[in-house]
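>>> quick one: sequence and predicted model below, then my questions.
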Amino acid sequence: MSTILITGCSSGFGLETAKLFLERGWDVIATMRTPNPGLLPASERLRILALDVTDPASIAEAVMSAGPIDVLVNNAGFGAPAPIELTASETVQSLFQTNTIGTLAMVQAILPQMRQRRAGVIVNVTSTVTVKTLPVIGIYRASKAAVNAFTESLSVEMQPFGVRVHIVLPGRSPETRFGENARPHLRGLDDPDYAPLIQQFIRSVQDDTGPVTHASDVAKAVWRAATDPFAPLRIPGGADAELWMAEAGL
């Protein structure tokens, strides 16, 4: 029986991914900062662990409690839309601490056991905003692009050890808490120079016409990464993600 550990399972992509792997017979370790057993169906194959990817002690405790892991999915993260000029230094640090350093810390915590077994899969969930230039989310974009960069190098480093490494890139999803979690960090709506640009960004996020990414799309992309030994390094996580990646030549 294979075991998967997923970060950020309290909503959105992480929650849907946990559900999919449970349905398909895997042992699932669903982690979240504040455990909520009611989010997932009761199962003897499910464990819910507290995990804050910005806290080394929390990571160490979760990894020890988890035991052997066949697949690690780094999904935890958040967004903070604001023009770069107006982004608070605390917000910059928080974005990179969670999205980039937290992901790296989880990789470093789990990778030794995979390397020793000469088997395992690492899946880092980033975003298609990393392949297209967009305003207002520049710092978020940078934090996710950094994950793309180190994941690409990691995939080469792990080849001799039989550990596969993949990046799942979702598009714009109306089913996540990205907007809700990002709203407290929004800056510039009261700035006469930046307000029109920010309002345009908000309209684009709220626009539900055209192709979008559903949480189930991302869960299926993670499933492909976890189970297909011939899956590519980069896997799009939705219909719009496929279009953006094709435009970028990926």
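Everything's here; your move. Residues are numbered from 1 along each chain as shown.

>>> contacts, neighbours, all on C-alpha from now
Fine.

>>> so where's the longest helix in this structure?
helix 138-158 (DSSP state H).

>>> that helix: which residues count as buried?
138-148, 151-152, 154-155, 158 (16 or more other C-alpha atoms under 10 Å).

>>> how about the most far-flung residue of the chain relative to its centre, what does it touch?
Distance from the C-alpha centroid of the chain, by C-alpha atoms, centre = their mean, peaks at residue 192 (33.7 Å). The contact partners of residue 192, by C-alpha atoms under 8 Å, 6 or more residues apart in numbering, come to none.

>>> helix, strand or coil for it?
Using DSSP: H, G, I helix; E, B strand; the rest coil, the structure places residue 192 in coil.

>>> would you mind measuring from it to residue 198?
From residue 192 across to residue 198, the span is 11 Å (C-alpha to C-alpha, to the nearest Å).

>>> check residue 129 too.
16 Å.

>>> swap in residue 177?
19 Å.

>>> and the two? Which one has more around it.
residue 198 (23 against 16; other C-alpha atoms under 10 Å).

>>> what helix or strand is the more buried one on?
Assigned by DSSP states H and E, residue 198 belongs to helix 195-206.

>>> quick one: the strands in the chain?
For the chain, strands defined by DSSP state E occupy the ranges 3-6, 27-32, 46-50, 71-74, 120-125, 163-169, 234-236.

>>> what angle do the fifth one and strand 163-169 make?
Relative orientation of strand 120-125 and strand 163-169, computed by axes from the mean of the first three to the mean of the last three C-alpha atoms, to 10 degrees: 20 degrees.

>>> here's the one I want to compare it with:
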Amino acid sequence: MSTVMITGCSSGFGLETARLFLARGWDVVATMRTPDAELLPASDRLRVLALDITDADSIARAIEQAGPLDALVNNAGFGAPVPVELTPMDTARALFETNTLGTLAMTQAVLPQLRERGAGVIVNVTSSVTLKALPLVGVYSASKAAVNAFTQSLAIEVEPFGVRVRLVLPGRSPTTRFGANAGVHLGGLEHPDYGPMVQGILAGFRDTSGPVTEAQDVAEAVWRAVTDPGTPLRTPAGKDAEEWMREAG
């Protein structure tokens, strides 16, 4: 039986990915800051663990409790829709601490056992905004682009050891809680110069009439990245992400 650890399973992409892997017969270690086993179907193949990816001790405890892993899905992260000029430095640091360094720390914590075994997969969930410049997500995009960069190098470094590393790039997802969580860090709405721009862009973010990304799209993309050795390094998730990937070439 194969075992996957998935971070950020309290909502959205992580929760849907955990559900999919459970439904398809995997053992799942679902992690979240505040564990809530009722979010997922009851199963003897499920463990729900507390994990703060910005805390080294929390990471060490979770890895020890999880036991041997076949795959790691680094999904945990948050967004902050705010113009670059107005982004508080505390918010910028938190974005990089969670989205970039938290993902790196989890990767470093799990990789030794995969390398020593000569098998395993790490999937880093970033964002399609790293493919196309958009307003309000400059610092968030930078934190995710940094993950893209070290993942590409890592994939080359660990391939000789039988370990695969992949990226999944979701698009805009108005129907998940990610948008609500990002709203906590919204900035510029009342600014005399940026305000009208922010209002218009937020309306576009919430629009579901065009191509968007559903949580199921991301779960399926992660599933392919984990289970199919033939997947490319970067896999878009969602129709909008697929369009941006084609445009980016």
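Alright, I've got the coordinates. These numbers come from a predicted model, not from an experiment.

>>> now, which of the buried residues of helix 138-158 of the first structure sits nearest residue 116 of the first structure?
Within those, proximity to residue 116 of the first structure (C-alpha to C-alpha) peaks at residue 158, which comes in at 11.3 Å.

>>> distance check, the residue nearest to that closest one when sequence neighbours are not counted against residue 39 of the first structure.
Distances taken as C-alpha to C-alpha, 6 or more residues apart in numbering place residue 164 nearest to residue 158 of the first structure, at 6.9 Å, with adjacent residues excluded. Distance, residue 164 of the first structure to residue 39 of the first structure, by C-alpha to C-alpha: 29 Å.

>>> what about these two, which has more around it?
When residue 164 of the first structure and residue 39 are compared for neighbours, residue 164 comes out ahead with 27 against 12, by other C-alpha under 10 Å.

>>> right, and the more buried one touches residue 121 too?
Yes. Contact criterion C-alpha atoms under 8 Å: residue 164 of the first structure and residue 121 qualify, at 4.7 Å.

>>> count of neighbours near residue 174 of the second structure?
17.

>>> equivalent analysis for the one 4 residues further on, please.
For residue 178 of the second structure, the number of neighbouring residues by other C-alpha under 10 Å comes to 17.

>>> can you tell me what it aligns to in the first structure?
Alignment note (TM-score structural alignment): residue 178 of the second structure maps to residue 178 of the first structure.

>>> is it true that that match touches residue 79?
Yes. Using C-alpha under 8 Å, residue 178 of the first structure is in contact with residue 79, at 6.2 Å.

>>> most centrally placed residue in the second structure?
Closest-to-mean residue, the second structure, C-alpha atoms, centre = their mean: residue 75 / 2.8 Å.

>>> for that residue, give me its contacts.
Residue 75 of the second structure touches 6-8, 13-14, 124-126, counting by C-alpha under 8 Å, 6+ apart.

>>> how about the residues you listed, which pair is most distant?
6 and 126 (13.9 Å).

>>> which of those two has more neighbours?
Comparing residue 6 of the second structure with residue 126 by other C-alpha under 10 Å, the one with more neighbours is residue 126, at 28 against 24.

>>> how much space separates that one from residue 26 of the second structure?
Counting by C-alpha to C-alpha - residue 126 of the second structure and residue 26 of the second structure are separated by 23 Å.

>>> please apply the same query to residue 64 of the second structure.
Counting by C-alpha to C-alpha - residue 64 of the second structure and residue 26 of the second structure are separated by 19 Å.

>>> ok, these two, which is more surrounded?
More crowded of residue 64 of the second structure and residue 26, by other C-alpha under 10 Å: residue 26, with 17 against 9.

>>> so who does that one touch?
Contacts of residue 26 of the second structure by C-alpha under 8 Å, 6+ apart are 1-4, 45.
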